[in-house]
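Novice: Build me a model:
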Amino acid sequence: MTESAQLLDAFEARAERRDHRRDFFKMAIGAAAVGATAFTLTSKAGAQSTITDTDILNFALNLEYLEAQFYAYAANGVGLPANQLTGTGTQGAVTGGAQVAFNGDTLVQAYAREIAADEAAHVAFLRTALGSAAVAQPAINISGDANGPFTAAARLAGVVGPTETFNPYETPSGFLLAAYIFEDVGVTAYKGASPLITNKTFLQAAAGILAVEAYHAAIIRTTLYARGYNPANPVELLPLAAGRISALRDSVDGSSSLDQGIAQTTVNGQLVSNIVPTDTNGIVFSRSPQQVLNIVYLNKAAATLGGFFPAGVNGNLRASVAN
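Specialist: Take a look at the predicted model:
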């Protein structure tokens, strides 16, 4: 990872975090308006289509496939069993994935195994809830090679140079940064989708999964911050790297600046934790399905595939929208 003398742009107060703008990543992005009251999606052209509970749960299932496969390989070196991959739509294979070289870091390894088990359980639960309507796993790319989406994201974010490779399976820190990409997105995706769910049983389940994803995100954010806290030994500068990933997510999911890194620097240069990314009311922000797809497709424009989903996701919610 590249080093830098500057960790993050200064924040003068916690209340100003939500208004922070990362100018070096400014881009105009599309994000479709989500009408939670009418339970409709409005496209840029103005056409409307009704969102069903099945659509929402299948959208969530696509994301859980991605997370579950990443953690399964990272923790155990093998992916999900074949009987957890079938369903409607085109079933795809997993490209890449490997067990992380934890190098004796038993703490991060334990976290990886616990999160892997949770994510596999989410896949199984959603598949059971959806029954025959469950979508199959789409093609997923979690490769750590030079042409993989992790490297593409790291280059776009400035975590590595334009010719460098980011392989999240080589070190515990690399794994944590890759997990950071997914976990914050999962929390905001479930929060954004929850108002669209009409079935109270499904809504309760979605709230439960959101809580688990929030626990996961807190583990990842806290561990990253702790590993990069010592200013006397800023070898990997993990707070800076996480902040740049946050800025990248912010730049591709819309024009609003909402995403937040794991640390701030005060006016006097003191590093301060920012483990819980909230607005001034202490509330986590939401993302629409389209904004989530902008991130996982690694594309600020309208797209139906790319990034971690090279053939797109399965189901009716599969297109991002650009302004």
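
Novice: going forward, measure contacts and count neighbours with C-alpha atoms only.
Specialist: Noted.

Novice: Three-state assignment for Val292, please.
Specialist: helix (DSSP: H, G, I helix; E, B strand; the rest coil).

Novice: Neighbours of it, how many?
Specialist: Val292 is flanked by 24 other residues according to other Cα atoms under 10 Å.

Novice: Could you do the one 4 residues further on as well?
Specialist: Residues within reach of Val296, counting by other Cα under 10 Å, total 26.

Novice: Same question for Thr201.
Specialist: Neighbours of Thr201 using other Cα under 10 Å come to 10.

Novice: What separation is there between it and Asp53?
Specialist: According to Cα to Cα, to the nearest Å, Thr201 and Asp53 sit 11 Å apart.

Novice: just Glu170 next, same as before
Specialist: Glu170 sits 39 Å away from Asp53, going by Cα to Cα.

Novice: Leu248 touches Ala154, doesn't it?
Specialist: No - assessed by Cα atoms under 8 Å, Leu248 is found out of contact with Ala154, at 9.0 Å.

Novice: Could you say which helix or strand holds Val100?
Specialist: Under the criterion DSSP states H and E, no helix or strand holds Val100.

Novice: SS state for the residue lying closest to it once chain neighbours are set aside?
Specialist: Distance criterion Cα to Cα, 6 or more residues apart in numbering; nearest residue to Val100, sequence neighbours excluded, is Tyr169 at 4.2 Å. Assigned with three-state DSSP, Tyr169 falls in the coil class.

Novice: Ok, the one 5 residues further on next?
Specialist: Classification of Gly174 using three-state DSSP returns helix.

Novice: Second input sequence below; structure requested for side-by-side comparison:
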Amino acid sequence: MEIFTKKGDQLLTSPEAEPSQRMQRRQFLRYAGAGTAAVGLLAAEACKKDRNSYTGVYLGSGDIGILNYAYALEQLEAAFYIQVVGNTNFKTIFPSTSEQNLFTDIRDHEVAHREFFKAALGTSAIPALQVNFTSIDFTTRAGVLAASKSFEDLGVSAYNGAGYLIQNPDYLTFAGKIVSVEARHAAYIRDLIAPNSFVGSDVVDIASTGKEMERTPAQVLAIAGTYITTKINADDLPTS
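Specialist: Next comes the predicted model:
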């Protein structure tokens, strides 16, 4: 069974091949430490704009928009790691069993993140996005690690930059739990590239604040747009 199918020069994830399809919604809620009542609050929030009036996939406004923004990024990360682990050369590139297991764990984490947002958003969720990873070298260890580092750093900076925009404290709790996992991934990948580099002095202001880098949604989507071929409309995302 193929993990990816081709459409033109785009790589599309195959839902039938992904491990997430075997998961149940209750597992996602348990993963995030959320009860059905908390997630049910999403149903009470409706997008105030007519989606049909926008070009591209409309993320929405308010908390719904921010959660769809996070969902888009988790789709991207999940698709990347599915391709990494599904690569026929995966065990050659990463001959260590411990590395194979850890990359498989990261894939499963990202799939769980993606499916949690999808389940929580319900009918407000954006559709599956098309991605194109042809610019990434999946045939070498250096190529995979470089791309992985970029995705993890992007994900952490995205959560850091959007967290303060979330109004519902339950959603903020979800985001905090997920970004902490993303930060663990980033540290692990950095250590594979260069031992003891997990602190990431290029993204953490060690000298003064000791805080991690943050990026605005506009900055993040501009970078992610290198790989997400589906047009995304983020016009109504909150900015303050």
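
Novice: Now do the residue nearest to Val100 of structure 1 against Asn103 of structure 1, distance only.
Specialist: According to Cα to Cα, Tyr169 of structure 1 and Asn103 of structure 1 sit 11 Å apart.

Novice: re the thing from before, my read: the residue nearest to Val100 of structure 1 touches Ala75, true?
Specialist: No - using Cα under 8 Å, Tyr169 of structure 1 makes no contact with Ala75, being 9.7 Å away.

Novice: what touches both of the two?
Specialist: Each of Gln99, Val100 lies in contact with both Tyr169 of structure 1 and Ala75 under the rule Cα atoms under 8 Å, 6 or more residues apart in numbering.

Novice: Chain neighbours aside, what residue packs nearest to the one residue sitting closest to the centre of structure 2?
Specialist: In structure 2, the residue lying closest to the centroid (Cα atoms, centre = their mean) is Glu74, at 2.1 Å. Excluding the flanking residues, the one nearest Glu74 of structure 2 by Cα to Cα, 6+ apart is Arg114, at 4.9 Å.

Novice: Report the contact partners of that neighbour.
Specialist: Taking Cα under 8 Å, 6+ apart as the criterion, Arg114 of structure 2 is in contact with Tyr71, Glu74, Gln75, Ala78.

Novice: Check Pro149 of structure 1 too.
Specialist: Shown in contact with Pro149 of structure 1 (Cα under 8 Å, 6+ apart): Asn141, Ile142, Ser143, Leu298, Gly307, Phe308.

Novice: Using the three-state scheme, assign the first one.
Specialist: Following three-state DSSP, the label given to Asn141 of structure 1 is strand.

Novice: and the aligned partner of Phe117 of structure 2 in structure 1, how many residues sit next to it?
Specialist: Residue pairing (TM-score structural alignment): Phe117 of structure 2 is matched to Leu126 of structure 1. As a burial measure, Leu126 of structure 1 scores 20 neighbours (other Cα under 10 Å).

Novice: Next: Phe103 of structure 2.
Specialist: The burial count for Phe103 of structure 2: 21, using other Cα under 10 Å.

Novice: measure it to Glu212 of structure 2 for me?
Specialist: Look at Phe103 of structure 2 and Glu212 of structure 2: by Cα to Cα, they are 23 Å apart.

Novice: picking that back up, can you tell me, leaving aside adjacent residues, what's nearest to the match of Phe117 of structure 2?
Specialist: For Leu126 of structure 1, ignoring the flanking residues on the chain, the nearest one in space by Cα to Cα, 6+ apart is Leu61 at 6.3 Å.

Novice: Can you name the residues that contact that neighbour?
Specialist: Val123, Leu126, Arg127, Val135.

Novice: so what corresponds to it in structure 2?
Specialist: For Leu61 of structure 1, the residue aligned by TM-score structural alignment is Tyr71.

Novice: That match belongs to a strand, doesn't it?
Specialist: No - read with three-state DSSP, Tyr71 of structure 2 is helix and lies in no strand.
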